[in-house]
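Visitor: One predicted model, sequence on top.
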Amino acid sequence: MKGERIYVEHPRDCSARMNALHHIYFDIAQDEYVNCLNVEATDTSGMHEGEKSELYRKATEHGIKAIVFSSMCVESAINNYAGTQLGDKYAQQHLDKLNVQSKWVVIPKLVCGRSIDKSGPAFNALGKLIKARNELVHNKSKELNPANPNLKTILEKSDQDFKIGFESSLKALYLLRMEMDYVLGQTHNPIGTMDPAFTWIDIPDQVKGIYDKCKALVLKKYS
């Protein structure tokens, strides 16, 4: 993120591959994150309850898409990296059944002896993202008792849990893209560098604050 080239030797410097969709998933996730923020920023002062409810539903829809496509992005990226550097057959036979977090630890270690810091902000955000993704993909409804005196607290906690997952989605993508520059170098960053010295990036105004905070965290960690 400082504009300085970091090179880590890999078995392969380039390859031709098909169906590598992580860059598209990233764009969709970022767009949906911004869409959610835009809906949440809507002035509801003149709306009736039905309109507010519909707005809440739309925000939730965008939030779900941001979480799901963020998780698809991180899994697609590390799978592509494994196939590129270790071979598709090896990756499928020996690595395919690892959970996503484990893949981000194990696969770079196998490739070049380096790995993500499990105590760092990127790995932490990744864990929250995967937890949120699993709760959505393996969704289970729960019985609700309207007479429960703790009903308000229960509903507020549910909203807060979703908010944590949503906020972790884009944060995980930014932090992984930034931290992996230092771990594996810009050339072999599985999810793609965000260093403007090596690529063109377009950060929407609505999420520049998140981007700047993530950048500050990573620069502090590797200063």
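Guide: Everything's here; your move.
Visitor: from here on, contacts and neighbour counts on C-alpha atoms
Guide: Fine.
Visitor: Which positions in the helix ranked longest in the chain come out as buried?
Guide: For the chain, the helix with the greatest residue count under DSSP state H is helix 49-86. Applying a neighbour-count criterion of 16 or more other Cα atoms under 10 Å, one finds 52, 55, 58-60, 62-86 buried in helix 49-86.
Visitor: Show me what the helix or strand just after it is packed up against.
Guide: For helix 49-86, the following helix or strand on the C-terminal side (DSSP states H and E) is helix 88-94. Helices and strands touching helix 88-94, by 3 or more Cα pairs under 8 Å, 6 or more residues apart in numbering; DSSP states H and E, are helix 49-86.
Visitor: Okay, one more to line up with it:
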Amino acid sequence: MANSCITEYKEQHVYTHEDGISSAECAKRYSEWAQAGKYEEHLSEEYYQGPIIAADTLAKLFPEPATRANVRVLDVAAGTGLVAERLKPRGFSNIDALEPSEGMLALALAKDLYVSSFTDLLGDQPTSIRTDTYDAAVISGGMGEGHIPCSGMKELLRVVKPGGYVVVVMRQQYLSIVPEYIDRLEPLMKKLEQQGKWEAVSRTVVPRYSFTNDGVVFVFKVKASLP
């Protein structure tokens, strides 16, 4: 069963991360994956640690459990709600979802995890979210070919309040194989820090983030919103 699941996941991963895929087509393929009823089987905790890593990171940033219910969180590329499912037991309950795939979001909303939701892509154009809305934004699994572009970092700066946090959990390998990110994503992150927009809190490599692939966790503290 395990070998079959891994094989199916690899095939689906290639399909949703195909070279040159557009964001719109990527979202469509994720909807197909979700509606086939296989997504959560393929990305169970046994194989995919991203949601746990994301939730644990956020819990460390807000160490007082009694105050977490007041922390307003944006779950970016929310998928079927895997991150929110890990945040809830840690005391985070004021969570909104941003997800471009209607099929994925439908499954997430059926779980009653979110206060509000936005069927939108984090990218070049501003979302409908108001400036300085959130205390934290978290991405887990939303980075890759045809996924969130570098420009999405600027939109996160806009919607997260000064003093809030941005957490990005992604496969480390993508920094060196995805054209959108090669020599672009980390330099942009550094540039935004130099401009005084946010402060780098940590950059941590985590083993076996997804199957046997290492991940990297970026944490930034917002200092000033982008106009």
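Guide: On my side now, so go ahead. The shown structure was predicted, so the numbers you read here are calculated from the model rather than taken from an experiment.
Visitor: Mind checking the TM-score on these two?
Guide: Scored against TM-score structural alignment, normalised by the length of the first structure, the superposed chains reach a TM-score of 0.28; 110 aligned residues with a Cα RMSD of 6.0 Å.
Visitor: surely residue 33 of the second structure meets residue 41?
Guide: No. The pair residue 33 of the second structure / residue 41 is not scored as a contact, 10.7 Å apart, by Cα atoms under 8 Å.
Visitor: Between these two, tell me which one has more neighbours.
Guide: Taking other Cα atoms under 10 Å, residue 33 of the second structure and residue 41 do not tie; residue 33 has more neighbours (20 against 13).
Visitor: Give the full set of residues in contact with that one.
Guide: 12, 39 (Cα atoms under 8 Å, 6 or more residues apart in numbering).
Visitor: For it, what is the enclosing helix or strand?
Guide: Applying DSSP H and E as the criterion places residue 33 of the second structure in helix 23-35.
Visitor: Residue 15 of the second structure too?
Guide: Assigned by DSSP H and E, residue 15 of the second structure belongs to helix 2-16.
Visitor: how about the strands in the second structure?
Guide: Secondary structure of the second structure (DSSP state E): strands at 72-76, 94-98, 117-118, 134-140, 160-171, 198-210, 213-222.
Visitor: I'd like the ones you listed laid out as CSV, including distance to residue 53 of the second structure and mean neighbour count.
Guide: CSV is the format used below for these (distance: least, Cα to Cα, whole Å; neighbours: other Cα atoms under 10 Å):
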stretch, distance to residue 53 of the second structure, mean neighbour count
strand 72-76, 14, 25
strand 94-98, 17, 23
strand 117-118, 22, 17
strand 134-140, 9, 25
strand 160-171, 8, 24
strand 198-210, 8, 17
strand 213-222, 8, 21
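Visitor: that older thread, could you give me the buried positions within the helix holding residue 15 of the second structure?
Guide: Across helix 2-16 of the second structure, burial judged by 16+ other Cα under 10 Å covers 6, 9, 12, 16.
Visitor: Kindly report the same for stretch 152-167 of the first structure.
Guide: Going by neighbour count (16+ other Cα under 10 Å), the buried part of stretch 152-167 of the first structure is 162, 165, 166, 167.
Visitor: What distance do you get for residue 27 of the second structure to residue 222 of the second structure?
Guide: Per Cα to Cα, to the nearest Å, residue 27 of the second structure is found 28 Å from residue 222 of the second structure.
Visitor: now do residue 162 of the second structure
Guide: Per Cα to Cα, residue 162 of the second structure is found 5 Å from residue 222 of the second structure.
Visitor: So for the two, which residues contact both of them?
Guide: By Cα under 8 Å, 6+ apart, no residue touches both residue 162 of the second structure and residue 222.
Visitor: now the helices for the first structure?
Guide: Counting by DSSP H, the first structure has helices at residues 22-40, 49-86, 88-94, 100-112, 121-137, 151-184, 208-221.
Visitor: just checking, what packs against the last one?
Guide: Judged by 3+ Cα pairs under 8 Å, 6+ apart, helix 208-221 of the first structure is in contact with helix 151-184.
Visitor: and the angle from the helix it packs on to helix 22-40?
Guide: Interaxial angle of helix 151-184 of the first structure relative to helix 22-40 (axes from the mean of the first three to the mean of the last three Cα atoms, to 10 degrees): 150 degrees.
Visitor: so what secondary structure elements neighbour helix 151-184 of the first structure?
Guide: In this structure, helix 151-184 of the first structure packs against helix 22-40, helix 49-86, helix 121-137, helix 208-221, with contacts taken as 3+ Cα pairs under 8 Å, 6+ apart.
Visitor: List the buried residues of the last one.
Guide: By that I understand helix 208-221 of the first structure. The neighbour-count check on helix 208-221 of the first structure (16+ other Cα under 10 Å) flags 210, 211, 214, 215, 217, 218 as buried.
Visitor: ok so, going back, figure out which of the helices and strands packed on helix 151-184 of the first structure is closest to residue 151 of the first structure.
Guide: Nearest to residue 151 of the first structure among those is helix 49-86 (18.6 Å), distances taken as Cα to Cα.
Visitor: which helices and strands sit right next to the closest one?
Guide: Contacting helix 49-86 of the first structure under the criterion 3+ Cα pairs under 8 Å, 6+ apart are the following elements: helix 22-40, helix 88-94, helix 100-112, helix 121-137, helix 151-184.
Visitor: ok, and for the second one, which residues are buried?
Guide: Under the neighbour-count criterion of 16+ other Cα under 10 Å, helix 88-94 of the first structure has 88, 91 buried.
Visitor: Give me the residues contacting it.
Guide: The set of residues external to helix 88-94 of the first structure that reach it, using Cα under 8 Å, 6+ apart, is 79, 82, 83.
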